[in-house]
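Enquirer: show me how the following folds:
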Amino acid sequence: MRALPLLAVFGGWLVQSAHAAEAQDWLQRLASAEQQQSFQGTFIYERNGSFSTHQIWHRVESSGEVRERLLQADGSYQEAIRVAGQLRCVSGDSAVIAGAIEQTQTKNASFKSLGNWYDVQVTGASRIANRDTVVLALTPRDPYRYAAEFQIDSQTGLPLKSILLNDKGQMLERLQFVQVDIGDVVPSMLQPSAACKPVSVAATPPSKDVTQAWHSDWLPPGFTLKSTSQSPSSVTQDLVDRLTYDDGLSGFSVFFEPLHGAQVETSHSQLGPTVAVSKRIPTDEGGVMATVVGEIPLGTAERIALSMRAGPGDKRQATP
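Expert: Just a heads-up that it's a prediction; the model follows:
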């Protein structure tokens, strides 16, 4: 008789393991789908109570290179072309169009480690744009990141709906397709209009090792440094250093801009899931403004900004 509870526990463990494996399988399909599947469609992008409608053409070339064209279908004319994940031209408000196009691209990094930072579960099935979907929920295991939900096309693995939620379960951002056609995209549909102006890509290598110039005394667990860069300030033409981090799903960047002795106040703002927190870091050259920008909770960004320091740091893993 005493064996029955043990069998029940063991059976429950097997069911949980099967569910976890199913969730990881859908996560991996989601990670690779946009690199394998061409499609075109129309989606709604919602942030901070504001809606916009966009058309997208997404073509995977025989070489594996991905080309995309994004066109805002309402309001002012806005267009963008992206090749291999890099913006090649943009028209209209580049911040608005770049924000929308960023949400159409899931992270290319492996999702295998996300289980360390999120509870990943298949929570049901639904339909989006007249296609069957699987609902995948990612609930953070700590307060340093947002929750996410994806509705994934059952046949292709493409995300047909994605939402970000804060710690109270309130929606911060939504992208949802209302029409989608899976299959080859005619190359002519990817040609930019005359209004789409080329985006210059700096070919000059950084003048210094950015990782030797700056470090953080604290980072949220799971966020690792993915890239560093330098670019001219749009205001002063000083070189602005940039460190970019992500956990495989969410990400943020830290910008460092010389102040030349100017006195500035700490500031913070939030638009939907995107936050920006600025803090002055004293240096021998008159101080630097460190600005954290990303899709992370405001409290997380504030803690990161307060932890930024000049110099390379000691390379140790910070504690939560």
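Enquirer: when you work out contacts or count neighbours from here on, use the C-alpha atoms and nothing else.
Expert: Noted.
Enquirer: buried set for the one helix or strand Trp13 maps to?
Expert: Assigned by DSSP states H and E, Trp13 falls within helix 3-33. Of the residues in helix 3-33, 19-20, 23-24, 26-27, 29-33 count as buried by neighbour count, 16 or more other C-alpha atoms under 10 Å.
Enquirer: from these, which is closest to Lys112?
Expert: Nearest to Lys112, judged by C-alpha to C-alpha, of the buried residues of helix 3-33 is Gln24 at 7.5 Å.
Enquirer: isn't the closest one right up against Val120?
Expert: Yes - using C-alpha atoms under 8 Å, Gln24 is in contact with Val120, at 7.5 Å.
Enquirer: still on that earlier bit, now the buried residues of helix 3-33 as JSON lines including distance to Ser91?
Expert: Shown next, in JSON lines, are the buried residues of helix 3-33 (distance: C-alpha to C-alpha, whole Å):
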{"residue": "His19", "distance to Ser91": "45"}
{"residue": "Ala20", "distance to Ser91": "43"}
{"residue": "Ala23", "distance to Ser91": "39"}
{"residue": "Gln24", "distance to Ser91": "38"}
{"residue": "Trp26", "distance to Ser91": "35"}
{"residue": "Leu27", "distance to Ser91": "33"}
{"residue": "Arg29", "distance to Ser91": "32"}
{"residue": "Leu30", "distance to Ser91": "29"}
{"residue": "Ala31", "distance to Ser91": "29"}
{"residue": "Ser32", "distance to Ser91": "29"}
{"residue": "Ala33", "distance to Ser91": "28"}
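Enquirer: which one of these sits closest to Asp284?
Expert: For the buried residues of helix 3-33, with Asp284 as the reference and C-alpha to C-alpha as the criterion, the closest is Ala31, at 44.4 Å.
Enquirer: I have a second one here; can you model it like the first so I can compare?
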Amino acid sequence: MRFIPIISLLLGSWLALPAAATEAQDWLERLADAGQSQSFQGTFVYERNGSFSTHRIWHRVDEAGVVRERLLQLDGPDQEVLHVDGRTQCVSGTLADEVGDYQAWSARDLSSQRLLESYDLRVIGESRVAGRAAVVLALSPRDQHRYGVELHLDQESALPLKSLLLNDKGQLLERFQYTQFDLGASPTDQQLQSGAGCRPVTASKAATEVVGAWRSDWLPPGFTLSRVAERRSPVSDEQVTSLVYFDGLARFSVFVEPLHGVMAEDARSQLGPTAAVSRRLATADGDVMVTVVGEIPLGTAERVALSMRAIDGQALQ
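Expert: The predicted model follows:
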């Protein structure tokens, strides 16, 4: 495999030839549609903070274009998640939070101009993953508010066979990689049937209230509010609504949780690529804890947490 470290790309991105950038953008265009048009199944490994886990995936696109996908962890805790057209239908454990987004590389936002404004994009070589020929793309951040990504795309389908998340020194933060991949193998109804422990996920009625009650005075360039989700609170372990921000590649969530008199301290931590910053904030309706969690640098998460404001004194009840 021909390989150029991400740090070298960061230092020499101004030398990139327009033709190389165009080739890389063409691959992104293919990737944007790949997961919406092709069925497959396989086994992949996920590495984070020195820990490995193995997962099975079944991904089917039916004749009507409906995409169904099931992820199942094969070692450690019994965890799974079921998606239909990108929406989580049921989940057990924390699998959706840990590896669910790694199957979102085919999101159409990947080909957006917003993404190209935030990352320098290049084809940097070829590789072989799970016995299949792949092309290697490097997405190098144009600022300090996001990490670099190296994508190995299947040359036949443009589906991602491997991805590496890298810091500004080129050090590996996270790895997603197939060990077995069957293209065109359409999963059966039985394979897409979730287990008894997979709990249904329903939309939150509080979502509109959260969006209407809070705003951010500052966001990293390129990030916009993409959706509102239900996640487990980093503060109380309860289910709360979070605001999810997306730049076309990276995501982070902002949790706003009423404390109801509970004592909680400000906190900050960095575990591998994931930053978590909690800040206690006083509002007219009582104190809340604002927590920013995502695969962004710690300084960026801190700045977002400090920028959150209640609109007209509003807060969650």
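Enquirer: TM-score for the pair, please.
Expert: After superposition, the two chains reach a TM-score of 0.85 (TM-score structural alignment, normalised by the length of the second structure), with 298 aligned residues with a C-alpha RMSD of 2.7 Å.
Enquirer: thinking again about what came up before, counterpart of the helix or strand following the helix holding Trp13 of the first structure in the second structure, which residues?
Expert: Helices and strands here follow DSSP H and E; after helix 3-33 of the first structure, the next one along the chain is strand 39-47. The alignment of strand 39-47 of the first structure onto the second structure (TM-score structural alignment) covers residues 40-48.
Enquirer: and Leu30 of the first structure, what's its match in the second structure?
Expert: Match for Leu30 of the first structure (TM-score structural alignment): Leu31.
Enquirer: ok, its match - contacts?
Expert: 105-106, 110, 153, 158-160 (C-alpha atoms under 8 Å, 6 or more residues apart in numbering).
Enquirer: restricted to strands, list those.
Expert: 153, 160 (DSSP state E).
Enquirer: how distant is the helix holding Trp13 of the first structure from the center of its chain?
Expert: Helix 3-33 of the first structure sits 27 Å away from the centroid of its parent chain (C-alpha atoms, centre = their mean, to the nearest Å).
Enquirer: same check, this time on stretch 206-216 of the first structure
Expert: 23 Å.
Enquirer: distance between the ends of that stretch?
Expert: One end of stretch 206-216 of the first structure sits 20 Å from the other (C-alpha to C-alpha, to the nearest Å).
Enquirer: list the buried residues in it.
Expert: Buried, per 16+ other C-alpha under 10 Å, within stretch 206-216 of the first structure: 210-211, 214-216.
Enquirer: ok, so of those, who is nearest Tyr146 of the first structure?
Expert: Ser216 (21.1 Å).
Enquirer: thinking again about what came up before, and the contacts of the match of strand 39-47 of the first structure?
Expert: 52-60, 99, 173-187, 272.
Enquirer: distance from that stretch to the first structure after superposition?
Expert: For stretch 40-48 of the second structure, the mean deviation from the first structure after alignment is 0.6 Å (mean C-alpha distance after the TM-score superposition for the first structure).
Enquirer: contacting residues around stretch 233-252 of the second structure?
Expert: For stretch 233-252 of the second structure, the external contacting residues (C-alpha under 8 Å, 6+ apart) are 105, 109-110, 112, 114-115, 118, 146, 204, 206-207, 210-211, 222-232, 253-257, 289, 291-296.
Enquirer: SS state for the residue nearest the centre of the second structure?
Expert: Most central in the second structure under C-alpha atoms, centre = their mean is Asp101, positioned 3.9 Å from the mean C-alpha point. In three-state terms, and counting by DSSP: H, G, I helix; E, B strand; the rest coil, Asp101 of the second structure is helix.
Enquirer: now do Ala21 of the second structure against Asn49 of the second structure, distance only.
Expert: Between Ala21 of the second structure and Asn49 of the second structure the distance, using C-alpha to C-alpha, works out to 32 Å.
Enquirer: do His59 of the second structure as well
Expert: Using C-alpha to C-alpha, His59 of the second structure is found at 27 Å from Asn49 of the second structure.
Enquirer: show me which of the two is the more surrounded one.
Expert: His59 (28 against 13; other C-alpha atoms under 10 Å).
Enquirer: name the nearest residue to the more buried one, sequence neighbours excluded.
Expert: In this structure, His59 of the second structure finds its nearest non-sequential neighbour in Glu69, 4.4 Å apart by C-alpha to C-alpha, 6 or more residues apart in numbering.
Enquirer: got a quick PyMOL command for the buried subset of the contacts of stretch 40-48 of the second structure?
Expert: If you want just the buried ones from those in PyMOL, going by 16+ other C-alpha under 10 Å, the selection is:
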select buried, resi 53+54+55+56+57+58+59+60+99+173+174+175+176+177+178+179+180+181+186+187
